[in-house]
Each structure stands twice: as C-alpha cells, then as structure tokens.
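Trainee: quick one, what's the 3D model for this:
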Amino acid sequence: MEITQHNASVFIVVRYVVYVLSQLIHLFCLSFEGQKLIDHSLQTRDKIYNSLWYTTTPKSQRMLLFVMQKALHPVFLSACKIYIFSRENFTMVVQTSMSYFTVLASLE
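Mentor: You can find the predicted model right below:
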C-alpha cells in the first residue's frame, strides 16, 4: 500500500506500476491464447457437422461422430485446474483486482 501513500517516491510508484502492468500483459497473453484454444475446439465440432460427412465410409462416419462427441466439451488451458485462461476470466480478475484496490485505498 506504499503506492497509495502521498509520501512514496516516484521510483517506487513507477516500479509498482510497471510490475502490475507487466503482470496484466502476461495474464492477458495467456488468456488470449487460452481463448483461441477454446474457440478452435468448439469450431472443430461445427466444421465436422457442416462437412459432407454423410458421403464418407461408415467407418469414417463413426470416427467423425466420436470426434464430435469429444468436442462437446471444449479443450482449455488451465493453471493447476484452478484457473481457466479465457477472456471472461481475465476480465473477472481485472474487475476483482480493481475492486480490492478501491476498497484498500478507501481504508486509509
């Protein structure tokens, strides 16, 4: 909470701001790639369904059906099964962080 105090030096303020911004950029990049993975896995099912699957052999049709069934649940990138990297979760983290910062800043 040094950064919210009026007697903090410029160097300390810049250091904290750069640190927070770099962490936000890092989280955004991971969330962006995680969202791309989710979107791609959901598009796989749609592309198979919209293809000419009915003109293939029965064995291929069964395999495509299996792939479509597996694609019902999107593939995602997670951090120890606690946090799923997506745009929605990134927005939630930023909003929650700003709320906590606002509460802590108002307590002084």
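
Trainee: CA atoms for contacts and neighbours, from now on please.
Mentor: Fine.

Trainee: for Asp39, see how far away Asp46 is.
Mentor: Distance of Asp46 to Asp39, given as Cα to Cα, to the nearest Å: 11 Å.

Trainee: Proceed likewise with the subsequent sequence, for comparison:
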Amino acid sequence: MNFIVNATNGIVKDIHAIVDSIYGIVKAKSDINIAIAEAIHGIVKAKDDITNAIVEAIYDIVKCINGIVKAIQLHLWNCFKANYGNTMAINGSSMSFLMPFMALLCHL
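Mentor: Coordinates of the predicted model:
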C-alpha cells in the first residue's frame, strides 16, 4: 500500500512540475508580448516626437523667412520713400515701372 501512495505522490509531483513548466512558458510568452508592445509604443512615440520636431523646425524656418521678407520689404520701401523724388526726376520711366511692385511689397 505504501508503494502505491509513494508512486501516486511521485506522479502528482511530476504533474505539478509539468504545470509549472507550462505556466513558465505562458508567462514568458506574456512577458515577450508585453516587451514587444512596449517596444512598438516606444517606436511610435519616437516617430511622433521626430514628426513634432520636424514640424516645429519647419515652422521656425517659415517664421525666419517671413521676418527676412518683412525686413527686405521695409528696406525697399524706405529706399523707395527716400529716393522717390530724385529718382522720378532723373529716370521717370524706370520708376513708373517699379512703383507698382514697390507698392505691392509694401502691402504684403
């Protein structure tokens, strides 16, 4: 009788070892899936961060170009105002040609 009890205990221990192994495999698979999901989330976040940085850089470049254009417009308009009378008297035809463009630059 003792032999049957010992054999049954051995079988139960073997079953427990098998169950523990299966649980370890399932847990490892779950941990791998979590790690993959976290890696994908990190990649997506990095992509979003890179996209945001590119958009901000483009916005800053556009603001810079806009400032340069406004500075050029102001300079040209000031030159136009300062030289309007003398230039018209000396070279009326070229000033007549440039006047609409200078006015356009002023109003942009």
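
Trainee: care to give me the TM-score?
Mentor: Laid over one another, the chains give 0.44 as their TM-score (TM-score structural alignment, normalised by the length of the first structure), with 69 aligned residues with a Cα RMSD of 3.2 Å.

Trainee: after the helix of greatest length in the first structure comes which helix or strand?
Mentor: Longest helix in the first structure, counting residues (DSSP state H): helix 10-50. Downstream of helix 10-50 of the first structure, the next assigned helix or strand under DSSP states H and E is helix 58-70.

Trainee: by contact count, what packs against that next one?
Mentor: Counting contacts by 3 or more Cα pairs under 8 Å, 6 or more residues apart in numbering; DSSP states H and E, helix 58-70 of the first structure packs against helix 10-50.

Trainee: hmm, try it at 7 Å
Mentor: Packed against helix 58-70 of the first structure, as judged by 3 or more Cα pairs under 7 Å, 6 or more residues apart in numbering; DSSP states H and E, are no other helices or strands.

Trainee: in it, what's buried?
Mentor: If you call a residue buried by 16 or more other Cα atoms under 10 Å, then helix 58-70 of the first structure has these buried ones: 64-65, 68.

Trainee: could you dump these to JSON lines with distance to Leu27 of the first structure?
Mentor: Converted to JSON lines, the buried residues of helix 58-70 of the first structure look like this (distance: Cα to Cα, whole Å):
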{"residue": "Leu64", "distance to Leu27 of the first structure": "35"}
{"residue": "Leu65", "distance to Leu27 of the first structure": "35"}
{"residue": "Met68", "distance to Leu27 of the first structure": "31"}
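
Trainee: for those, which one is nearest Val18 of the first structure?
Mentor: Met68 (44.5 Å; Cα to Cα).

Trainee: the helix or strand where Ala71 of the second structure lies: what's the following helix or strand?
Mentor: Per DSSP H and E, Ala71 of the second structure falls inside helix 2-90. Using DSSP H and E, the helix or strand that follows helix 2-90 of the second structure in sequence is helix 92-107.

Trainee: and the angle from that following helix to helix 2-90?
Mentor: 150 degrees (axes from the mean of the first three to the mean of the last three Cα atoms, to 10 degrees).

Trainee: what sits up against helix 92-107 of the second structure?
Mentor: Helix 92-107 of the second structure has contacts (Cα atoms under 7 Å, 6 or more residues apart in numbering) with 73, 77, 87-88.

Trainee: circling back: quick one, the longest helix of the first structure and helix 58-70 angle?
Mentor: Using the same axes, to 10 degrees: helix 10-50 of the first structure against helix 58-70 is 150 degrees.
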